[in-house]
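Chemist: I'd like to go over a predicted model; first the sequence, then the structure.
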Amino acid sequence: MVSLAALVQLACLLRAASVLAQESTASPTLTLSTAIPSATAPTSSELPSQVSVPPKQAWCPSEIFCPGELLQTVNIAHLFPDDKTFADKPTSKSSQEVLAAFRNITNDTTYGQIIDFVEQNFGGEGRELEALTVPDFDPNPSFLQNVTNPLVQAWSKIVHGYWTQLIRGTNSSNLCGSDSECESSLIPLNHTFVVPGGRFREQYYWDSFWIVEGLLESQLYSVVNSTLQNFMDELDTIGFIPNGGRIYYLDRSQPPLFIQMLDRYVKVTGDRSILDRALPLAEKELTWWHDNRSLNVTSPFTNQTHLVYHYSVNNSAPRPESYLTDYMTANDPDAPTLNDTQKADLYAELASGAETGWDYTMRWFKDGANDGSLRNLGIRDLVAVDLNSILYRNHIALADLYGSSNDQADTHRSAAADLHTAVLDLMWDNDKLAFYDFNLATNKRKNFFSTANFYPVWSGIIPDALLQDSKAAFGHFASVNLVLSRYNGTFPTTFVNSGQQWDGPNTWAPHQYIILQALRALPANVSSGNPPSTEDGQSSWDLIPSGQLGMEENQLPPQPSNTGNITNTGPNADINVGNGTVVNGGNATSGEGWSVMLQRELANRYITSAFCSWVATGGSIEGMVPRLSPELLNITQSVNNTGNMFEKFSAFDVDSAGRGGEYTVQAGFGWTNGLVMWIASNYGNMLNAPECPLITLEDAQTSSASLNASPVMWTVAIAMAITALL
């Protein structure tokens, strides 16, 4: 019997599925959305009382879209499920008229008054953007020839076509400016760009790295060039590349991958003419990170002092795109009261979390803080493994772009060498064979394992232990072997299920790419041998170095099963192992080596996750993959969908998207599509047709009796349970 608590949880999943049904990727044109404000209380009711407005932020000058009385009042009314909706609505009148209308609202403000105010003074979110066609779009790019499986090839071609749905430009006819009769939060861009999708209507910084990887495989070189030109425009005018293309992102950046996008573009196209403009601006970006995000740390291990980097945003107000969420975190009536200084520190931590790209994860929590509250963030005290690895790789890439006989190239090689030393000294644990963030508050490494572990090797920071010993090299990647043997999906960001979207069981495209590239970076002398074998009674857990994951085996989340008989300990936990390979892992080949084995399996598993969730939400391929019946698509609320490409997936269930976090899971989706292109191009001869555990009505009946059912099946179960109750 399904418990009431389970019904509540599953009802939330059903609602999320319903929202996803509205996020279809089928239409090739941009439909301007206009979310209609709706009250969460009777329209005649007064708004809840609110705390004092936070200090005005120097980086955000707008009285409408930046922290202030207007933004706070509208968010207190909670007219939209997503705070970002209002922040993206341009005004339909001049700023002065809008502010005057707001001041005319009585002191006893009601929900109805705020609804009327928004309806009368604001337009549809996203109207300043327009869908664009790409004249050089080729429906049959050459990378498709690398894909030997007909089904995977046909699907990859469909995903390649999704670029035409995500390409945008600034709509000058609807653009607000200083002399305009409207105001907008948009940062206008001069060139074409690709949006991630869903609520992410603008160009985003680190998303664009994986979008660019896909665009290069799709031979859309002009769009890549335009993307880089937009970033260079921002470096030229703003001084750094913000998180995304809205003014409310001007307090922060994101993982700094512009130089690596530039390097990839030049290497693939041979177009070095872009460097005349790009190289000085690349220097400008590195200077910004040095001046605003660097610090000196003296190692407790070697007593050496290193220049390293951390995420640290100067901000003392809620993020405008997540205003109510941040406001409630700081003013939670069920939590201890914070003073103004404590609130300012919390708001800075929340913004710093957004700058990391990983917003949020237990990785960022202060040591010993396990209650799940975002009040426990301690991001600014962490020297992040991934950030310092990225900056190391930036220096190497920039040196290569300058050429060998160049003084500036030598400067960057020297800076890279210093970061190489720092990362190995502060963050490498030779006993656990893993990298961990360095905690400034405790002056030691943080014992929390995440996919950040793989960034140094991807970047070229490979410890001697991994270069000299195949067993040690495998030990560094043993958790990948565990996931592929024990779970149905791809590699989770962490092994902690906190409810935050950058924790398990959620898996993300960027991290699968990082792991694959890290495996490719290993030299053949340590990666070409057979994987270590387990003795009778052992499992994939026994191959992981002691203490590496920071938990015991029985603390690992078990793979959910309809039968309910799967354990998360012992050899029986490796449910996917058989005949020398894993489920949805491709076909093993003789003598391929353990690194290639893991790459083959992970590449296949990623394609499976993206493909199967696409089919479960209405995707079909004529003559190959039939569309699910209306009855089944109704279960996933996808009757009008033609397949969703999700921003994140589940390590447990290749039929579903990920979950958790501040907003409904988004469909689109730029970096997901980009990694499909990259994997199809680089692993096309290893990819098999995915085996999807497709939804059936019989499965629905079975799943209703088990709380271990997969998330998609949970949705099925709750639909049936509610119907029965009614």
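Modeler: Everything's here; your move.
Chemist: C-alpha only now, for contacts and for neighbours.
Modeler: Will do.
Chemist: What strand or helix carries the nearest residue to residue 459 once chain neighbours are set aside?
Modeler: Counting by C-alpha to C-alpha, 6 or more residues apart in numbering, residue 459 lies nearest to residue 393, which is 5.3 Å off, once chain neighbours are set aside. Taking DSSP states H and E as the criterion, residue 393 maps to helix 385-402.
Chemist: now swap in residue 606 and tell me
Modeler: Residue 606 is located in helix 594-616, with elements delineated by DSSP H and E.
Chemist: Point out the other helices and strands that that helix packs with.
Modeler: helix 478-486, helix 509-521, helix 524-527, helix 670-683 (3 or more C-alpha pairs under 8 Å, 6 or more residues apart in numbering; DSSP states H and E).
Chemist: for these, which one sits closest to residue 176?
Modeler: helix 670-683 (26.5 Å; C-alpha to C-alpha).
Chemist: which residues sit against the closest one?
Modeler: Here helix 670-683 makes contact (C-alpha atoms under 8 Å, 6 or more residues apart in numbering) with 143-144, 146-147, 153, 156, 159-160, 162, 166, 194-197, 207-215, 217-218, 509-510, 513, 600, 603, 607, 610, 645-648, 687.
Chemist: Please produce a PyMOL select command covering the buried subset of the residues you listed.
Modeler: Buried members of these, defined by 16 or more other C-alpha atoms under 10 Å, are picked up in PyMOL with:
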select buried, resi 143+144+147+153+156+159+160+162+166+194+195+196+197+207+208+209+210+211+212+213+214+215+217+218+509+510+513+600+603+607+610+645+646+647+648+687
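Chemist: Next up, a structure to set beside the first:
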Amino acid sequence: MPDPTPYELYGELFVAVQMGRVCGDGKSFVDARPRSAPAAIRERFEAERHQPGFSLADFVHAHFVLPEHSAPAGPRLGIREHIRALWPLLVRQPGPAREGDSLLPLPRPFLVPGGRFRELYYWDSYFTMHGLLADGRRDIAEDLLANLSHLLRTYGFIPNATRSYMLSRSQPPLFFRMVELMHASDPAGGFALHLDELRAEHAFWMDGEAAVAPGQAHRRVLRTGSGALLNRYWDDRCTPREESWREDVLTAEAARTAASRAPAEVWRDLRAGAESGWDFSGRWCADPADMATIETTALAPVDLNALIAGLEEAIAQGAARRGDTAAAQAFEARAATRRQALQTLFWRADAGHFADLDWRNPGDPRPLTAAGLVPLYLGLATPAQAQAMAGQVQRHLLGANGLLSTTLATGQQWDAPNGWAPLQWMAAQGLARYGHAALARDIAERWCASVHRVYLETGRLLEKYDVTCDRPGGGGEYETQDGFGWTNGVYVAFKESLLQAP
């Protein structure tokens, strides 16, 4: 990976800053811009660190420009007018690469989620696009798609976000859905236009597939003992996440003390959890209440495999439009095989819901989560399975203010009582696709009403909400952020589709 990360640039200075919480939020330092060459800063740190009266905080402020952490502000407006006013405030202009700056250069203006998230994020962009299009900001949506296409052409994949320290992982592969959204009148034509990028993303996820034996895995690809070819989340590094260095070091120490786990193993699983976008959830843990038992790489996630089936179908359609019959047939067969795996291996007949698969121990009963609705979203479930999932939602996942992420109460932000915009959207769209329109509308109405009430109370649009009562979501490694790209997008899209309100 050619772009050096902050840890690679600053070494012991980096570790001292992050472990000492000099900047409070660990993401602040990795997003800081150096005032001079990184090598010179590092050399000066080594020369000064042992001198009497040395202050690490003063050194950091003298040698780095720390990012501002402010929410978009403006006069209190109606919620729809507020969202329309927010779009341009969340746009950032592209600039050249700067030595020591972790921000990756992009060719077009880009939209950030808000708060501490000051860069382009992969899966956020898809849900944000829905609102941009509904609000007549196709220009921003086109810039987003162009930037993501650029990342695929440049790196062979779309990173988690446009930071050097996130170049070892991706996020849920929704690029094909973005292409479909931007080419709604002719999706196959869009897939044909972007076929090279779609195939590059598929190759990234499937790297090493030819050499993987049953019961083995390589990077993001695995084979079950029965020979089924599936995918998992992964990260090409096995060190602490640089933006959460201190938290990951402490988690690994707890795992080593309690279970003698190697730190590198824990860090890999934490990083893989970050690739999932669900960072973090008891979904990824052997003991949902204990992050030290995280085992993300031991799981074939139901949502990831559904998305890759959708990607394979998109490639088949794009190849057919280009006249490449052999490729179209090959990817159609891949999609069909994965659809069959989803309907069998990922379906818990005993509990009546889709779930992740422990690919080494397929009998391990994984819990119900909102991820189990992604097969419905992509049309990959049987009608009976969709009916059962609708019942699961009504009995276990539907809160007063929308869809719970999981039924687990762990203190992690992707667990109860939190609900997130992307999960509301995929669940409601999936249920509506299978004829459960009333339930889909109920989810949308409950969530949108709560977003509106919290906005009237606080003047803020938030990344996550407590769906059991009217308040911001909580838990996790940082304070709830506002801005907020995908909440804005899904709120507007619900109002323009399922709820049909102006």
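Modeler: Sure thing, it's come through. In this text, all values refer to a predicted model and were calculated from it rather than measured experimentally.
Chemist: hmm, back to that, just checking, next helix/strand downstream of the helix holding residue 606 of the first structure?
Modeler: Following helix 594-616 of the first structure toward the C-terminus (DSSP H and E): helix 630-635.
Chemist: Identify each buried residue in that following helix, please.
Modeler: Per 16+ other C-alpha under 10 Å, helix 630-635 of the first structure contains these buried residues: 632, 633, 634, 635.
Chemist: Name the residue most distant from the centre of the first structure?
Modeler: In terms of distance from the mean C-alpha position of the first structure, residue 106 ranks first, at 41.9 Å (C-alpha atoms, centre = their mean).
Chemist: For that residue, give me its contacts.
Modeler: Residue 106 of the first structure touches nothing, counting by C-alpha under 8 Å, 6+ apart.
Chemist: And it, how far from residue 517 of the first structure?
Modeler: 59 Å (C-alpha to C-alpha, to the nearest Å).
Chemist: next one: residue 375 of the first structure
Modeler: According to C-alpha to C-alpha, residue 375 of the first structure stands 35 Å off from residue 517 of the first structure.
Chemist: Of the two, give the one with the bigger neighbour count.
Modeler: residue 375 (22 against 17; other C-alpha atoms under 10 Å).
Chemist: What's the match for that one in the second structure?
Modeler: Here residue 375 of the first structure is matched to residue 292 in the second structure, going by TM-score structural alignment.
Chemist: re the thing from before, possible to save the buried residues of helix 630-635 of the first structure as a markdown table with distance to residue 320 of the first structure?
Modeler: Compiled in a markdown table, the buried residues of helix 630-635 of the first structure are given as follows (distance: C-alpha to C-alpha, whole Å):
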| residue | distance to residue 320 of the first structure |
| --- | --- |
| 632 | 39 |
| 633 | 36 |
| 634 | 35 |
| 635 | 35 |
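Chemist: Tell me the one of those nearest residue 228 of the first structure?
Modeler: residue 633 (39.7 Å).
Chemist: didn't the closest one look like it was pressed against residue 615?
Modeler: No - between residue 633 of the first structure and residue 615 there is no contact, the gap being 9.6 Å when judged by C-alpha atoms under 8 Å.
Chemist: Which stretches in the stretch 101-250 of the second structure count as helices?
Modeler: 122-134, 138-155, 175-182, 187-193, 195-205, 245-259 (DSSP state H, counting those that start in this stretch).
Chemist: repeat for the stretch 401-550 of the first structure
Modeler: Under DSSP H, counting those that start in this stretch, the stretch 401-550 of the first structure gives helices at 407-427, 455-459, 464-468, 470-476, 478-486, 509-521, 524-527.
Chemist: Burial check on residue 275 of the second structure, number of neighbours?
Modeler: Residue 275 of the second structure has 23 nearby residues by other C-alpha under 10 Å.
Chemist: Spit out the contact partners of it.
Modeler: Contacts of residue 275 of the second structure (C-alpha under 8 Å, 6+ apart): 160, 169, 170, 171, 172, 233, 234, 235.
Chemist: The last one matches what in the first structure?
Modeler: Taking TM-score structural alignment, residue 235 of the second structure has residue 313 as its aligned residue in the first structure.
Chemist: show me the contacts for its match.
Modeler: Here residue 313 of the first structure is in contact with 251, 252, 348, 349, 351, 352, 355 (C-alpha under 8 Å, 6+ apart).
Chemist: cutoff 6 Å now
Modeler: 252, 348, 352 (C-alpha atoms under 6 Å, 6 or more residues apart in numbering).
Chemist: Distance check, it against residue 389 of the first structure.
Modeler: In terms of C-alpha to C-alpha, residue 313 of the first structure sits 20 Å off from residue 389 of the first structure.
Chemist: Return the residues in contact with the spatially most central residue of the second structure.
Modeler: The residue lying closest to the centre of the second structure (C-alpha atoms, centre = their mean) is residue 277, at 2.7 Å. Contact analysis of residue 277 of the second structure by C-alpha under 6 Å, 6+ apart lists nothing.
Chemist: that's a helix at it, yeah?
Modeler: No - using DSSP: H, G, I helix; E, B strand; the rest coil, the assignment for residue 277 of the second structure is coil, not a helix.
Chemist: And it? What does it align with in the first structure?
Modeler: So, by TM-score structural alignment, residue 277 of the second structure is matched to residue 357.
Chemist: ok, now how distant is its match from residue 521 of the first structure?
Modeler: 24 Å.
Chemist: next one: residue 594 of the first structure
Modeler: Taken as C-alpha to C-alpha, the span from residue 594 of the first structure to residue 521 of the first structure is 13 Å.
Chemist: out of these two, which sits in the busier spot?
Modeler: Neighbour totals were compared for residue 594 of the first structure and residue 521, and residue 594 leads with 21 against 17 (other C-alpha under 10 Å).
Chemist: do you know how far the more buried one is from residue 462 of the first structure?
Modeler: 17 Å.
Chemist: Give me the distance from stretch 292-299 of the first structure to the chain's centre.
Modeler: 27 Å (C-alpha atoms, centre = their mean, to the nearest Å).
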